[in-house]
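A.B. asks: Provided below for reference: sequence and predicted model.
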Amino acid sequence: MGLLYESTGFVGWGIWFFVLFALMAFNEFSRTTKWGGITLFLVVPVVLTIFVWPTTAAPGNEYGTGTWFNWVKTYSALAGCLGFMLIRYYPSIAKKKWVLLFPPGILALNILEACIRDFQVFMYGAWDGAYIDNLWVMSGPWNIMNGVAGLLNIIAICGWMGIYVSRDSSKDMIWPDMIWAWIIAYDLWNFAYTYNCISDHSFYCGLALLLACTIPTFFIKKGAWLQHRAHTLALWIMFVMTVPSFADQIAPVPTTHNPTAFFVVSLLSLLVNVALVAYQFYRIRKYKLNPLKDEIYVGTKAYKEVQEENLLAV
């Protein structure tokens, strides 16, 4: 598979596509039915927390699922899903402006967690690559580059005061200002993070997982990227915590462990996020906007498409 991954065959790609479409299918189930969301993001995690994860995600286990990062990421993703459900299904909550700080807050927290992890991997000093906490990592300048890219991505989070609930039956949490430019910058940053810090798992938790929320955003339900992302991330990490051997033994697709690949992926992430912040700053200056209150992309084609699909729906 060239610079990024070792080659995989028909079966490997078949498993990858199964993961992708399974995540999208369960996301649709949880998105379009209230009881589906409650089952997947409240009932199932409680059962797994009590009966399964203490064993499969025990500290120091051979698959690396017992690290602080995995546990924090699991519950922060679930908190996002449940918090968004409160906004979606209880109008009195959604009408409170201060509640709209929760979506950008939980998003920024998730990005910051990953930035800290990138910086942590750099501090390991594993310049030639090493297994640390049973995960293969290679320290290098790419960790710093991508950590900075993630911080820029946080700075570029905008327009949260425009969040609302769609008028159709699915009652999705819509964020019109989160247009394709921010989403692509996030995807590149997050893929670089998975490549840097969960390297040999990134074929799934990078490529498949990111596409599982990006495809629905562009082709199924526009404007609901954060909701798609929270659902698919929670689903994936619950699966990994439950079946930790999946990416290492059941269907492994390791990276090439090539320093050039790490550098190129993180450089692209950094450059795109620098460009995103610069473009947002340009729009803020040009239209005299307040980035803490105003929506940055009002008037753009992408913004209008989201509004037309969700505000006019009945």
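C.D. replies: Happy to help now that I have it.
A.B. asks: hey, let's count contacts and neighbours off CA atoms from now on
C.D. replies: Will do.
A.B. asks: now the helices for the stretch 101-250 of the chain?
C.D. replies: 102-124, 141-155, 180-197, 202, 209-219, 225-242 (DSSP state H, counting those that start in this stretch).
A.B. asks: packing partners of the fourth one?
C.D. replies: Yep, that's helix 202 we're talking about. Helices and strands touching helix 202, by 3 or more C-alpha pairs under 8 Å, 6 or more residues apart in numbering; DSSP states H and E, are helix 180-197.
A.B. asks: ok, back up a step: now the helices of the stretch 101-250 of the chain in TSV, with mean neighbour count?
C.D. replies: TSV is the format used below for those (neighbours: other C-alpha atoms under 10 Å):
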stretch	mean neighbour count
helix 102-124	18
helix 141-155	24
helix 180-197	23
helix 202	24
helix 209-219	20
helix 225-242	23
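A.B. asks: what's the closest of the ones you listed to residue 6?
C.D. replies: Ranking the helices of the stretch 101-250 of the chain by their distance to residue 6 (criterion: C-alpha to C-alpha) puts helix 202 first, at 12.0 Å.
A.B. asks: so what's residue 182 up against?
C.D. replies: Counting by C-alpha atoms under 8 Å, 6 or more residues apart in numbering, residue 182 touches 153, 156-157, 276.
A.B. asks: please repeat the previous calculation with a cut-off of 7 Å.
C.D. replies: When contacts are counted by C-alpha atoms under 7 Å, 6 or more residues apart in numbering, residue 182 is found next to residue 276.
A.B. asks: and the comparison structure, right after this:
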Amino acid sequence: MLFQLYSSSAAMQLLGWILVFAGLILFNEIGRRTKIGGMIVFVIIPVILTVYFIAIQAGAFGGLSNPTRAYMNGWFHYFKLYAADIGCVGFMMIKYKWGLGKKEWFKWWPWFIVSANIMIANVSDLESAFAARGITGDFSGAWWASNEGVFIYGGWWNILNFIAGMINIFCMTGCVKLLTSNDKNKSDMLWPDMTIWFILAYDVWNFEYTYLNLPTHSWYCGVALLLAPTFANAFWNKGAWIQNRANTLAIWCMWAQVVPLFQLKGRFAAALPRIYGGATEAGITTMDLYEKAIAIFNAGDGKTVAANEAMAQMGITADPTAQGVVAIAAVVINVVCIMVIIKRSIKAGRNPYSNNVFEGTRDFEEAMARAER
């Protein structure tokens, strides 16, 4: 069991998950199907939110007490939102052939933006591993409190996931072989060579990243957020996974930035991962953990034994079993994926990054059947 779904809040947590999953799919469909929808979701709304964020910093809309400023004021949250949205706009430029989207060299943009996001996550994994090492002297595991108000249990699993993430970057093949879908509205930017091989390798790695580094958020941003684009790709939108992934990530970041208490407090507060052993039984909530963690971080003790002492006082015993198992799985699936890529590219005598590797596979051919010729 990855999450503690056996409390009196379990039914509402499951309902919250369904609402997030369905909402992400719905708004992705609005954003991808038409130019107007895309402009509204990924240009107009972000512009309005930017004005809102600036106004909050100036003291409007509650100022310091505004939930966005109180709970989501770190640079990482804003960076993730705008990085994801810039990716979405770039993908729109490619599929509609707007401006730079007409240029052949700009087709490297999706590979660049995905690689950059993977590297940011990889750095987070290393930070967590070495934060734990700074406390215990090794990578056996230790609690530390992040600037996002999260108790993180760093250790060797972060090192493994870092390795999986590095391999995952090289599992993106056919990077410039991007196409536009052949429907009337040209709804999708297609990356035909990004088949189920990469998608599964990415999903397992990225889930582990959220599970390790954003554990109190991973019920939503690790499970619902990853499954939404994968679900769409599997059933009606073959070949457009990366577009769906960027879209749903930007949509989730906008929602989480404006309504942070949705996952922190109340009936839909995120289910706690297994790592927080005994928390649910002790009545410890996601909000309890946030308040304690942010207090320790603000006191300058985030990467000291203070975090471990605080967890012990709350009666929480670290259970990193799931963290370790998923980290091993992430490495294995990414190694298998890169081995398949090497084998197929050698057999075809092709550079796997400037050429397609998975021609002839079902996923690739189904994506090509949707492409403009």
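C.D. replies: Yep, that arrived. Predicted model, so just to flag it, every value in this text is computed and none were measured.
A.B. asks: residue 36 of the first structure: which of the helices of the stretch 101-250 of the first structure is closest?
C.D. replies: Using C-alpha to C-alpha, the helices of the stretch 101-250 of the first structure put helix 225-242 closest to residue 36 of the first structure, at 11.3 Å.
A.B. asks: what range in the second structure matches that closest one?
C.D. replies: Under TM-score structural alignment, helix 225-242 of the first structure corresponds to residues 241-258 of the second structure.
A.B. asks: rewinding a little: can you lay out the helices of the stretch 101-250 of the first structure as CSV showing distance to residue 174 of the first structure?
C.D. replies: Shown next, in CSV, are these (distance: least, C-alpha to C-alpha, whole Å):
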stretch, distance to residue 174 of the first structure
helix 102-124, 11
helix 141-155, 19
helix 180-197, 14
helix 202, 28
helix 209-219, 11
helix 225-242, 8
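A.B. asks: nearest to residue 132 of the first structure, of these?
C.D. replies: For those, proximity to residue 132 of the first structure was assessed by C-alpha to C-alpha; helix 102-124 is nearest, at 8.6 Å.
A.B. asks: that closest one maps to which residues in the second structure?
C.D. replies: Per TM-score structural alignment, the counterpart of helix 102-124 of the first structure in the second structure is residues 109-131.
A.B. asks: the matching stretch against the first structure, how far on average?
C.D. replies: Mean deviation of stretch 109-131 of the second structure relative to the first structure after superposition (mean C-alpha distance after the TM-score superposition for the first structure): 1.1 Å.
A.B. asks: gap between that stretch and the chain center?
C.D. replies: Put simply, stretch 109-131 of the second structure sits 11 Å off its chain's centre (C-alpha atoms, centre = their mean, to the nearest Å).
A.B. asks: ditto for stretch 32-43 of the first structure
C.D. replies: Distance of stretch 32-43 of the first structure from its chain centroid, counting by C-alpha atoms, centre = their mean, is 19 Å.
A.B. asks: please enumerate the strands of the second structure.
C.D. replies: 142-145, 151-154, 179-180, 189-190, 276-277, 317-318 (DSSP state E).
A.B. asks: run a quick neighbour tally on residue 175 of the first structure.
C.D. replies: Residue 175 of the first structure: 27 surrounding residues under other C-alpha atoms under 10 Å.
A.B. asks: counterpart of it in the second structure?
C.D. replies: That one, residue 175 of the first structure, aligns with residue 191 by TM-score structural alignment.
A.B. asks: contact partners for its match?
C.D. replies: For residue 191 of the second structure, the contact set (C-alpha under 7 Å, 6+ apart) comprises 177-179, 239-240.
A.B. asks: so which of the strands of the second structure comes closest to residue 209 of the second structure?
C.D. replies: strand 151-154 (11.3 Å).
A.B. asks: the first structure: matching residues for that closest one?
C.D. replies: Taking TM-score structural alignment, strand 151-154 of the second structure hits residues 136-139 over in the first structure.
A.B. asks: run through who's touching that stretch.
C.D. replies: Here stretch 136-139 of the first structure makes contact (C-alpha under 7 Å, 6+ apart) with 121-122, 124-131, 196-197, 199-200.
A.B. asks: next: stretch 93-111 of the second structure.
C.D. replies: The contact list for stretch 93-111 of the second structure, computed with C-alpha under 7 Å, 6+ apart, reads 175-176, 178, 180, 188-189.
A.B. asks: swap in stretch 263-276 of the first structure?
C.D. replies: Residues contacting stretch 263-276 of the first structure (C-alpha under 7 Å, 6+ apart): 142, 145-146, 149, 152-153, 182, 185, 188-189, 192.
A.B. asks: fine, thanks again, bye for now.
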